[in-house]
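Q: Have a look; sequence and predicted model below, questions after that.
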Amino acid sequence: MIGLITAVKYRSARAIRRVLLNSVGGVLIAIGVGFLTSAAWILLEEAYSALFAAAVLGGIFVGFGLIFIGIAARAKKRAKMIAAEAAALHGPATPPPLGGLSPLAEAFIIGLNAAQAARGRK
């Protein structure tokens, strides 16, 4: 039981660490994108005009936004197709036969008897 608790603590600590590192990485990337946007604005404004800079940067951000929305929509559609295929392959669920033990309960009892026999208690 203690090994199970230790394993759960270790996995949760790893998950928390991974989430924190990803969050910090995301914040740093967002800051970097802000600075790169500012630098691109300055460069385009110096070379052309403020209107041109706004149009170019706005177009870039809208384009990337549309690409990400398209990817998300495609992934959602694909997940629905996979779920429908899985449901078609497995068919409807059937209840266990009445009057008998479920296979899980039978396996548990067999395992319990084997453990007792191994300990010499039977």
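A: Looks like it came in fine. Predicted, not measured: the structure shown is a model, and the values here were computed from it.
Q: For the rest of this, base every contact and every neighbour count on C-alpha atoms.
A: Noted.
Q: so which helix or strand takes in the residue nearest the centre of the chain?
A: By Cα atoms, centre = their mean, the chain has its centre lying nearest to residue 19, at 11.4 Å. For residue 19, the host element (DSSP states H and E) is helix 2-47.
Q: what angle separates whichever helix or strand comes after that helix from helix 2-47?
A: Using DSSP H and E, the helix or strand that follows helix 2-47 towards the C-terminus is helix 50-90. Going by axes from the mean of the first three to the mean of the last three Cα atoms, to 10 degrees, helix 50-90 is angled at 150 degrees with respect to helix 2-47.
Q: okay, now the one to match up with it:
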Amino acid sequence: MLQSLKYDIAQAGRRAALGVGALTLIIVGLGFLTTALWMYLSLISEPMYAALIIGGGYFGLGLILLAVSTHRSPHSAPPHARPAPPTESVANAQTLVEAFISGMSAGSRAKRK
């Protein structure tokens, strides 16, 4: 059991390291793509417009991601743990309470007539 736990921890560490490496490469690539977009937009328009377009794009993407991250879907709630099956004494008590409530409601209906 301890070996299995060590293996799972090692696998999680490897996945985390690969994830951090991938995220780092994505950020570097995004920097180069932003620079290339800046150069292109500076060629076809003024630098001020290039900055407005790039800044607006990043701001808009940020707002979209913020909206997606705060949206709560009714189906995304974690499942509730099932209650333990009732023991015999609990089942008997539930039956007794149901019978009592049934009798009380029948008695109140009989009084109304």
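A: Everything's here; your move. What you see is a predicted model, and the numbers here were worked out from it, not measured in a lab.
Q: what TM-score do we get after superposing?
A: Taking TM-score structural alignment, normalised by the length of structure 2 as the basis, the two superposed chains have a TM-score of 0.66; 86 aligned residues with a Cα RMSD of 2.5 Å.
Q: circling back: which position in structure 2 aligns with the residue nearest to the centre of structure 1?
A: In structure 2, the residue matched to residue 19 of structure 1 (TM-score structural alignment) is residue 16.
Q: how near is its match to residue 53 of structure 2?
A: Note on residue 16 of structure 2: its distance to residue 53 of structure 2, by Cα to Cα, to the nearest Å, is 34 Å.
Q: and what of residue 26 of structure 2?
A: From residue 26 of structure 2 to residue 53 of structure 2 the distance is 21 Å (Cα to Cα).
Q: So for these two, which sits in the more crowded spot?
A: residue 53 (15 against 12; other Cα atoms under 10 Å).
Q: ok, now which ones touch the more buried one?
A: Under the criterion of Cα atoms under 8 Å, 6 or more residues apart in numbering, residue 53 of structure 2 has no contact partners.
Q: Tell me which residue of structure 1 matches up with it.
A: Matched to structure 1 by TM-score structural alignment, residue 53 of structure 2 sits across from residue 56.
Q: Report the separation between its match and residue 49 of structure 1.
A: Taking Cα to Cα, one finds residue 56 of structure 1 at 11 Å from residue 49 of structure 1.
Q: now swap in residue 70 of structure 1 and tell me
A: Counting by Cα to Cα, the gap from residue 70 of structure 1 to residue 49 of structure 1 is 32 Å.
Q: Also residue 64 of structure 1?
A: Taking Cα to Cα, one finds residue 64 of structure 1 at 23 Å from residue 49 of structure 1.
Q: Then residue 87 of structure 1?
A: Separation of residue 87 of structure 1 from residue 49 of structure 1 (Cα to Cα): 57 Å.
Q: Ok, residue 77 of structure 1 next?
A: Relative to residue 49 of structure 1, and taking Cα to Cα, residue 77 of structure 1 is found at 42 Å.
Q: Ok, residue 68 of structure 1 next?
A: Shown here: residue 68 of structure 1 relative to residue 49 of structure 1, a distance of 29 Å by Cα to Cα.
Q: Check residue 38 of structure 1 too.
A: Counting by Cα to Cα - residue 38 of structure 1 and residue 49 of structure 1 are separated by 14 Å.
Q: go on, residue 17 of structure 1?
A: Look at residue 17 of structure 1 and residue 49 of structure 1: by Cα to Cα, they are 45 Å apart.
Q: again, but for residue 18 of structure 1
A: According to Cα to Cα, residue 18 of structure 1 and residue 49 of structure 1 sit 43 Å apart.
Q: Equivalent analysis for residue 59 of structure 1, please.
A: Shown here: residue 59 of structure 1 relative to residue 49 of structure 1, a distance of 15 Å by Cα to Cα.
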